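K.L.:
sequence first, predicted model second:
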Amino acid sequence: MKTFLLVLVLAVLTSFRAAAQVSVEITMDQEQFLPSEAVPVAVKITNRSGQQLHLGAAADWLTFSVESTDGFIVIKNAEVPVTGEFDLESSQIGIKRVDLQPYFQIGRHGRYKVIATLRIKDWSASVNSAPKTFDVVNGAKLWSQDFGVPGVTNSPPEVRKFTLEEANYLRLQLRLYVRVSDQSESQVFKVTTLGQMVSFSDPDAKVDRTSQLHVLWQAGAQVFNYALINANGEVVRQEVYNNAGSRPRLVVNEQGEVSVAGGTRRVKPEELPVVPVVPWVKAPGELPAKNTKNMLP
């Protein structure tokens, strides 16, 4: 019994010393998510030990635990893979980014907290981060439509569903989301935020002949955003239109192609022509005067 207590005390002291020399911090760009939306986190590791740390060699060098503050158990689907070995010198900061959503069942409405644990093999010690909380909220459905996924012919197509939802982010900003699920909505393939929208906006959505979703919505007083989403829920193109001359709107031609009519599209920086750099040449009046003192006649 005494031996066990001694080992336990030594382990606690080792972890305490490690935490004083190496810190682990979780940061998130946002703290509110829709069910099935990606939950990206960044783990910042700061080395103040005075020696180099070699990290990432073991599969469990950085692990995560997620708990619900409401009391229900959060099921872990698998360990979050954090790959790539690297050396962290003293006074340096290393950052690893992961998405928690595929590895934990966090689709239920409520508040959650996540903790990252860093294991330092050479020290036989581990360091925990402070808990970081985030919320999963339900959005309000605005529009939905079934569509067939393009694929092999001569067989029934896979049927999926596009759904547009809105959610009030931290009660300060209304955001528009797109969700791709199976027809029954029991399996969600992807949830993606499209951006900010005004409260009086009525998004226009149309599915083209290639089963891609076109969405046009008002994001400001005279600003409209456009997004093109494929069958997997990935945003493949985004544009911004000004309400200049006429209001932007989606139109469908006889071939089932969708385009934006009206308004004025903003030119993206990468679309601007490259201006060649012209070497600077002094004007004749700026040229230095000739030195005629030592010139031969």
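P.N.:
Here it is on my side, so go on.
K.L.:
please count neighbours and contacts with C-alpha atoms only from this point.
P.N.:
Will do.
K.L.:
tell me the centre residue of the protein?
P.N.:
Note on the chain: the residue nearest the mean C-alpha position is residue 40, at 6.0 Å, using CA atoms, centre = their mean.
K.L.:
which residues does it contact?
P.N.:
For residue 40, the contacting residues are 28-29, 97-101, by CA atoms under 8 Å, 6 or more residues apart in numbering.
K.L.:
ok, residue 42 next?
P.N.:
Going by CA under 8 Å, 6+ apart, the list of residues near residue 42 reads 26-28, 95-98.
K.L.:
those into TSV, with extra columns for secondary structure and neighbour count?
P.N.:
TSV is the format used below for those (DSSP: H, G, I helix; E, B strand; the rest coil; neighbours: other CA atoms under 10 Å):
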residue	secondary structure	neighbour count
26	strand	20
27	strand	14
28	coil	15
95	strand	12
96	strand	14
97	strand	14
98	strand	14
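K.L.:
how many other residues sit next to the nearest residue to residue 151 once chain neighbours are set aside?
P.N.:
What sits nearest to residue 151 in space, not counting adjacent residues and going by CA to CA, 6 or more residues apart in numbering, is residue 157, at 7.1 Å. Neighbourhood size, residue 157 [other CA atoms under 10 Å]: 13.
K.L.:
circling back to that earlier point, export the contacts of residue 42 as a markdown table, with columns for distance to residue 50.
P.N.:
Formatted as a markdown table, the contacts of residue 42 follow (distance: CA to CA, whole Å):
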| residue | distance to residue 50 |
| --- | --- |
| 26 | 23 |
| 27 | 25 |
| 28 | 28 |
| 95 | 19 |
| 96 | 21 |
| 97 | 25 |
| 98 | 28 |
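K.L.:
and which of the residues you listed is nearest residue 180?
P.N.:
Taking CA to CA as the measure, residue 180 lies nearest residue 98 of the contacts of residue 42, at 21.8 Å.
K.L.:
relative to residue 115, how far out is the closest one?
P.N.:
13 Å (CA to CA, to the nearest Å).
K.L.:
residue 81 too?
P.N.:
Going from residue 81 to residue 115 by CA to CA gives 15 Å.
K.L.:
kindly indicate which of the contacts of residue 42 lies nearest residue 220.
P.N.:
Residue 220 has its nearest neighbour among the contacts of residue 42 in residue 28, at 26.2 Å by CA to CA.
K.L.:
for comparison:
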Amino acid sequence: MNSRIFNLFLVFFCLILVGPEFSISAKAQVTATLELDKDQLLPRETFFVRLKVVNFSGQTLVFGEDNNWLQFQIENDVGEVIDPISEPPLVKGRFTVESSIRATKQIDLSSYYALEKAGRYKLTAKLFVKQWGKMLPVNPIKFNVINGSVLWQQMFGLPLKKDEPLSQPKQRRYVLQQAKNLRMMTLYVRVDDGPGGRVHKVSQLCPMVTFNEPVAQVDPVGDLHVLCQSGARTYNYSVLSPDGKIKIRHHYNIVGSRPRLGFKEGKIVVFGGLKLLRPDDIPSLKNNIDKPKLILPKATTNPIPVIREPFPDANKSK
């Protein structure tokens, strides 16, 4: 009897010891990593973070059933936590990750963290696995915020919207900045309310050469037109709205003459050069392809032609 009790106790003790190992083994077979497109950003630049989950646990995992399954935190180089300027992002949307499957979730963090100061930062995340009741560790990633040099800036008034009463126009500012990114000089556009005001958006526009500065003009509706030499013989032409959205992106080659901005019928257009067709054009080239016209038969019926049997060649019969 005593030996039986001892054996039961031994089995129970072994289960206690082995149980955590099973849990650790399962968690070790699920990895989560963070990725950034680049490790250098301008202050308040738009940046997307990708979370990649690889599942080899043998179980189907479910995420996104609540708004707390993924949490982010940013620290500066001295370990101070950066407070978000708004509520932390709620990564919504339920999705499942089956075993031997990889899933990716992308989140824009620029609207939640105001990274104004240059320096080195660390981004960490916590991934909660609801089925296990455990937090899954996610390796942190580091990135730098650098100051770009200002090339051009212009204050402008926002045009009135439809049915909006007449009032003093709201002021905004376009700023062109250059900074080195991935060993090449890059042109950025910043849209804000002026010095010390709210920053609406900072976006990467295109690569640029150092020997020819970009040309920028604001049209009557408040759109920004930028012509920038992006290569030895290539130019980038972009049009941005007052909220920082890129409306048009075209590319030109130096053929015969250099591309330049000018006015035609009261509108800003590009003169000179040869316009290229590229897959990264905005609007997309795929949406602008003319569809072949559908040819419909006429309403009136034409008479069926009479086809006669050809006469034999007299020369061949001889």
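P.N.:
Looks like it arrived, so ask away. Note that the structure is a prediction, hence the values are computed from the model and not measured.
K.L.:
quick TM-score on the pair, please.
P.N.:
After superposition, the two chains reach a TM-score (TM-score structural alignment, normalised by the length of the first structure) of 0.83; 266 aligned residues with a CA RMSD of 2.4 Å.
K.L.:
residue 104 of the first structure maps to what in the second structure?
P.N.:
When the second structure is aligned by TM-score structural alignment, the residue opposite residue 104 of the first structure is residue 113.
K.L.:
quick check: the gap between that match and residue 81 of the second structure.
P.N.:
11 Å.
K.L.:
so these two - more neighbours on which side?
P.N.:
A count of neighbours by other CA under 10 Å puts residue 113 above the other of residue 113 of the second structure and residue 81, at 18 against 13.
K.L.:
excluding chain neighbours, what is closest to that one?
P.N.:
residue 84 (4.7 Å).
K.L.:
aligned partner of that neighbour in the first structure?
P.N.:
Using TM-score structural alignment, residue 84 of the second structure pairs with residue 76 in the first structure.
K.L.:
what do you get for residue 255 of the second structure?
P.N.:
Alignment note (TM-score structural alignment): residue 255 of the second structure maps to residue 244 of the first structure.
K.L.:
what helix or strand is residue 16 of the first structure on?
P.N.:
helix 2-21 (DSSP states H and E).
K.L.:
buried residues in that helix?
P.N.:
14-15, 18-19, 21 (16 or more other CA atoms under 10 Å).
K.L.:
and residue 6 of the second structure, helix, strand or coil?
P.N.:
Classification of residue 6 of the second structure using DSSP: H, G, I helix; E, B strand; the rest coil returns helix.
K.L.:
for residue 110 of the second structure, that is, sorry about that
P.N.:
Residue 110 of the second structure - assigned by three-state DSSP - is coil.
K.L.:
can you tell me how far it is from residue 146 of the second structure?
P.N.:
Taking CA to CA, one finds residue 110 of the second structure at 15 Å from residue 146 of the second structure.
K.L.:
try residue 115 of the second structure
P.N.:
Relative to residue 146 of the second structure, and taking CA to CA, residue 115 of the second structure is found at 10 Å.
K.L.:
next: residue 112 of the second structure.
P.N.:
19 Å.
K.L.:
so when I look at the residue nearest to residue 113 of the second structure, I'm seeing a strand, right?
P.N.:
No. Under three-state DSSP, residue 84 of the second structure falls outside any strand and is assigned coil.
K.L.:
if we can go back for a sec, in this structure the residue nearest to residue 151 of the first structure contacts residue 149, no?
P.N.:
Yes. Assessed by CA atoms under 8 Å, residue 157 of the first structure is found in contact with residue 149 at 6.1 Å.
K.L.:
check which residues of stretch 57-64 of the first structure are buried.
P.N.:
Result for stretch 57-64 of the first structure [16+ other CA under 10 Å]: buried residues 60-64.
K.L.:
pick the one among those residues closest to residue 174 of the first structure.
P.N.:
residue 64 (30.5 Å).
K.L.:
just give me the match in the second structure for the closest one.
P.N.:
Using TM-score structural alignment, residue 64 of the first structure lines up with residue 72 in the second structure.
K.L.:
give the closest residue to that match in space, chain neighbours not counted.
P.N.:
residue 125 (4.4 Å).
K.L.:
so that neighbour, which state does it fall into?
P.N.:
strand.
K.L.:
rewinding a little: which residue in the second structure lines up with the residue nearest to the centre of the first structure?
P.N.:
Using TM-score structural alignment, residue 40 of the first structure sits opposite residue 48 in the second structure.
K.L.:
repeat that for residue 24 of the first structure.
P.N.:
That one, residue 24 of the first structure, aligns with residue 32 by TM-score structural alignment.
K.L.:
also residue 203 of the first structure?
P.N.:
Aligned partner of residue 203 of the first structure by TM-score structural alignment: residue 214.
K.L.:
quick one: residues contacting the residue nearest to that match when sequence neighbours are not counted.
P.N.:
Nearest residue to residue 214 of the second structure, sequence neighbours excluded (CA to CA, 6+ apart): residue 228, at 4.4 Å. Residue 228 of the second structure is in contact with 206, 208, 213-215, 235-237, counting by CA under 8 Å, 6+ apart.
K.L.:
quick one: stretch 215-234 of the first structure aligns where in the second structure?
P.N.:
By TM-score structural alignment, stretch 215-234 of the first structure lines up with residues 226-245 in the second structure.
K.L.:
from residue 17 of the first structure, how far off is residue 94 of the first structure?
P.N.:
20 Å.
K.L.:
quick one: contacts for the closest residue to residue 223 of the first structure other than its chain neighbours?
P.N.:
Spatial nearest neighbour of residue 223 of the first structure, chain neighbours left out: residue 242 (4.9 Å); criterion: CA to CA, 6+ apart. By CA under 8 Å, 6+ apart, residue 242 of the first structure lies in contact with 222-224, 248, 263-266.
K.L.:
out of those residues, who's the most crowded?
P.N.:
Neighbour-wise, the contacts of residue 242 of the first structure (other CA under 10 Å) top out at residue 224, 25 neighbours.
K.L.:
which ones are touching that residue?
P.N.:
Residue 224 of the first structure sits next to 216-218, 240-243, 248 when contact means CA under 8 Å, 6+ apart.
K.L.:
list the ones among those that fall in helices.
P.N.:
Among the contacts of residue 224 of the first structure, none falls in helices (DSSP state H).
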